[in-house]
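[1] Here is a sequence with its predicted model. Questions after.
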Amino acid sequence: MRFGARLALAVTTLIVTVTACGAPHGGGSQPRAGQDCGPYARYGEHAGTTVTVYASNRDREADLFEETWADFAACTGIDVAYEGDGEFEAQIQLRVEGGNAPDVAFFPQPGLMERFARAGRLKPASAEVAALAKEGWSADWNGYATVNGTLYGTPLVANVKSFVWYSPAFFRDRGLSVPRTWAELMDVTEKVAASGVKPWCAGVESGEATGWPLTDWIEDVLLRQAGPDVYDQWVSHEIPFNDPRVIRAMDTVGSVLKNDRYANGGYGPARSMASIAYQEGGTPVVSGDCAMHRQASFYAEHWPEGTEIGPDKDVFAFLLPGTDRTSRPVLGGGVFAAAFSDRPEVRAFQEYLATADFATARMKKGPFVSANRGVDPADAATLVDRLSIQLLQDPKTQFRFDGSDLMPASVGAGTFWKGAVDWIGGKGTEPVADSVERSWPRP
């Protein structure tokens, strides 16, 4: 599933025109006195132009994006009009069909981006953007934004989803060690439950995208139990959605998340997670009412204000373990920038977003992960971000992209998400998996 606050508590819209001073300025942005515009000379001058951007990132995440490209906007003269919407997946389709497409959209699902590319709505990446993409990212990452051999977008944000957040003090006070195998993880789970604390907490409510944290869980466990090859076959529908190995993974997740003894710490019975916003899902870890919260690297943005991250701080994270200590499968996701317009200022903006300079500047402003090979993990804002970048850059990592994001949008962002909510509410595993399988688009 997706990055950051694209999954929101409520439906709101934030429209900001970025200028050098952070407020609207008629006729385009202008550089500040003494500002060094040398780094942006390659993008040309586009005074008086506007580039509209539509995405799911809101609140603090939106602010950090705007702060990052503010100098670019000022030096090139481009006003970047940003709109963040918690209902991005549904609204982008309505806007495009209604003739109101943005110049640039940040897609959290490659499957959704592919739909627009196949429909001829997206513009192919320019030669400059394609060259930057080849330089900065692996073939796998570029492949997520390639349709029929044509590159349409570039990776903007990456995340590692296979993290379990925990309180080091909680573990230390109870003599618990960070587990390195699935069996050890279940042993920790049982010990915490025996102490009277529900070991797991979660929130899966996210507006139109409610359910994605559950699909992440299922994908992560399938990747560990069945391996990368089976995972790939499932995502591409070479094996059916309701394959017995998928059923097994769902039941394994259910043994934790549908178990009232193990979940939902700090909130109530296990099924309560369906009404808990994902941003709040891990909060009980800080108060000691829950031991562990499986969530992506971007969850660093959602801890209560003042929460410190580190091995001896308020919270930290470990990689969700596999069957043995040597395997290191990693589930991740990302956001891709793609354009509906082909004007010079739009191409310049998309080119800037594709650089390691943009990724590094954004990293220095707050929690953020990039899979760009040109970024230095040392520039990461948190230790978890640093670990994420190191994992993404390590050729030994068995990385796989979020399955629901790669599936056809009607399935991944539709029946799978909805089915997961029905499942956590009490519906059986096989009926849910069978229903999703029946919904898969036929050739």
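    Ah, there it is.
[2] rest of the way, CA atoms for contacts and neighbours
    Will do.
[3] For the lengthiest helix in the chain, buried residues please.
    For the chain, the longest helix by residue count, based on DSSP state H, is helix 59-76. Within helix 59-76, the residues that qualify as buried are 61-62, 64-76, counting by 16 or more other C-alpha atoms under 10 Å.
[4] Looking at those, which one is closest to Gly143?
    Relative to Gly143, the closest of the buried residues of helix 59-76 is Phe65; by C-alpha to C-alpha it sits at 24.5 Å.
[5] ok, the closest one - contacts?
    Contact criterion C-alpha atoms under 8 Å, 6 or more residues apart in numbering gives Arg362 as the residues in contact with Phe65.
[6] measure Arg2 to Lys365 for me?
    Plainly put, Arg2 is 21 Å away from Lys365 if you go by C-alpha to C-alpha, to the nearest Å.
[7] Same drill for the two, tell me which one is more crowded.
    Counted by other C-alpha atoms under 10 Å, Arg2 and Lys365 do not tie: Arg2 has more neighbours, with 26 against 15.
[8] That one is in contact with Gly333, isn't it?
    Yes: in this structure, Arg2 is within contact of Gly333 by C-alpha atoms under 8 Å, at 6.3 Å.
[9] Name the residues contacting each of the two.
    Contact criterion C-alpha under 8 Å, 6+ apart; residues bridging Arg2 and Gly333 by contacting each: 108, 405.
[10] Put this next to the first one:
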Amino acid sequence: MSKTRRISYLAAAASALALAATACGAPEEDEEGRGAVPDDATDCANYEDYGDLEGETVSILGSIRDVEADEMMEAWSYFESCTGATIEYEGSGEFEADMKVRVDGGNAPDIALFPQPGLMSNFTDSLVPASEELSALATEGWSEDWINYGTIDGTLYAAPHSSNAKSFIWYSPSFFADNGYEVPQTWDELIALSDTIAGSGVTPWCAGFESGGATGWPGTDWIEDIVLREGTDIYDQWVNHEIPFNDPQIVTAIDKAGSILKNEDYIYGGTDTVSSTAFQEAGFPILDGGCALSRQASFYGAMWPADTTVAEDGDVFAFRFPESNEGDNTMLVGGEFVAAFSDSEATEAVRQFLASELYHNARLQTGPWSTARQGVDPANATTPINQFATEILIDPAVTVRFDGSDLMPGEVGASSFWTGIIEWVDGDKDSQQMADDIEASWP
């Protein structure tokens, strides 16, 4: 199972507590503007270049389900009504397994939304390369970093879809204001702030790595964030196994994470609760002053209790994970990629539409979502946290790197890394032992 897919599903489930959406037709706009789409998206004149697709059907398989899937389908409903095409979407809870079965059985969907570039590369022989037109849209719309993740052996196969900003630390703006705390800009400032908060009698950090059968993945994000901030070259070498998992630089990064996650003075409930605390609820003690900080991605904005105001002047908000090196400007990201198994005219039209500024602006307005697509207006996002995330993601000055465990082989990124981080945080293994064992598992 992909970490990104699980996040997407869980975020959608949490969203259901706060809002309702419909899968077709324009819904009523609520007080937060959810459900509204830009006028451009409802004007059929903007779809003329896609041609007359009356009677054509395009199937899409993805890992996105429930409310989030409804919001996504609403964003392309005007494409359907204006072109005459029908998009049949199916959200799978076992996307990775289903893709293999369908492709092996000669029953691949026309389009698949891959949450893992590494998984997508397993199907290279069956994928349809991007056309010149789609390649031009992708190059216009995304930075080179993003394009590279949709590229296999020098050929572009997939433009990005959604994008999550993962390097976020959640906090209470009022708690910071009341105590005169400033958002830390460096790792050293983050540790100094943590010490100050601990000295005041408040526990600095909340953390939870429990996620059912995927327990451990929230801990991998911690390591990825820290390795990325040690240097993009180190991060790339690590993810691509050009240096071993137990390289001294990686062991040092794990120890660095441990200075927070294995510090009894820092962790709400004690370090022995981290592995058993559900990640969905791990940050909630921030609301009543139980802790001050919790590291989690932008999608976490949809998981707070329904009466929580998630805004820069609200109950909770997030700031960027601080840099270790002066002048760096990095962001760990996740997302999906739009890959095709069919070269039909209708499939090509849908691929081009899903890569368009028109679609991404509309999708921002049909529900909580963020994108790295250049040209969108972040103000179209339905929540402050998604606006903040989109502002970061479309900033060409920000260097992005995809979630490392989603790029690593499944035996590592979705197995030994997960179990290793739990054994480590529980104190059963030290950083070197954890790294050695994961390195030994690398296929």
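    The structure has been received and is ready for your questions. Not measured: the values here are computed from a predicted model.
[11] sorry, back to before: the longest helix of structure 1 maps to which residues in structure 2?
    Equivalent residues of helix 59-76 of structure 1 are located at 66-83 in structure 2, counting by TM-score structural alignment.
[12] Now find how far off-centre the matching stretch is within its chain.
    The gap between the average C-alpha position of stretch 66-83 of structure 2 and the chain average comes to 21 Å, counting by C-alpha atoms, centre = their mean, to the nearest Å.
[13] what's the mean distance for it versus structure 1?
    Superposed on structure 1, stretch 66-83 of structure 2 shows a mean distance to its aligned partners of 1.7 Å (mean C-alpha distance after the TM-score superposition for structure 1).
[14] residues near Gly199 of structure 2, how many?
    Here the neighbour count serves as a burial measure; for Gly199 of structure 2 (other C-alpha under 10 Å) it reads 12.
[15] so what corresponds to it in structure 1?
    Looks like Gly199 of structure 2 aligns to Ala194 there (TM-score structural alignment).
[16] what's the helix or strand following the longest helix of structure 1 packed up against?
    Taking DSSP states H and E as the definition, the helix or strand that follows helix 59-76 of structure 1 towards the C-terminus is strand 78-85. Using 3 or more C-alpha pairs under 8 Å, 6 or more residues apart in numbering; DSSP states H and E as the contact definition, the elements that strand 78-85 of structure 1 packs against are strand 13-18, strand 49-55, helix 59-76.
[17] what comes up buried for the helix or strand just after strand 78-85 of structure 1?
    Moving toward the C-terminus from strand 78-85 of structure 1, the next helix or strand (DSSP H and E) is helix 88-97. The neighbour-count criterion (16+ other C-alpha under 10 Å) identifies 88-89, 92 as the buried residues of helix 88-97 of structure 1.
[18] do stretch 427-435 of structure 2 as well
    Of the residues in stretch 427-435 of structure 2, 429-435 count as buried by neighbour count, 16+ other C-alpha under 10 Å.
[19] Include distance to Leu407 of structure 2 and secondary structure when you put those into JSON lines, please.
    As requested, these are exported to JSON lines (distance: C-alpha to C-alpha, whole Å; DSSP: H, G, I helix; E, B strand; the rest coil):
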{"residue": "Lys429", "distance to Leu407 of structure 2": "25", "secondary structure": "coil"}
{"residue": "Asp430", "distance to Leu407 of structure 2": "24", "secondary structure": "coil"}
{"residue": "Ser431", "distance to Leu407 of structure 2": "22", "secondary structure": "helix"}
{"residue": "Gln432", "distance to Leu407 of structure 2": "22", "secondary structure": "helix"}
{"residue": "Gln433", "distance to Leu407 of structure 2": "22", "secondary structure": "helix"}
{"residue": "Met434", "distance to Leu407 of structure 2": "19", "secondary structure": "helix"}
{"residue": "Ala435", "distance to Leu407 of structure 2": "17", "secondary structure": "helix"}
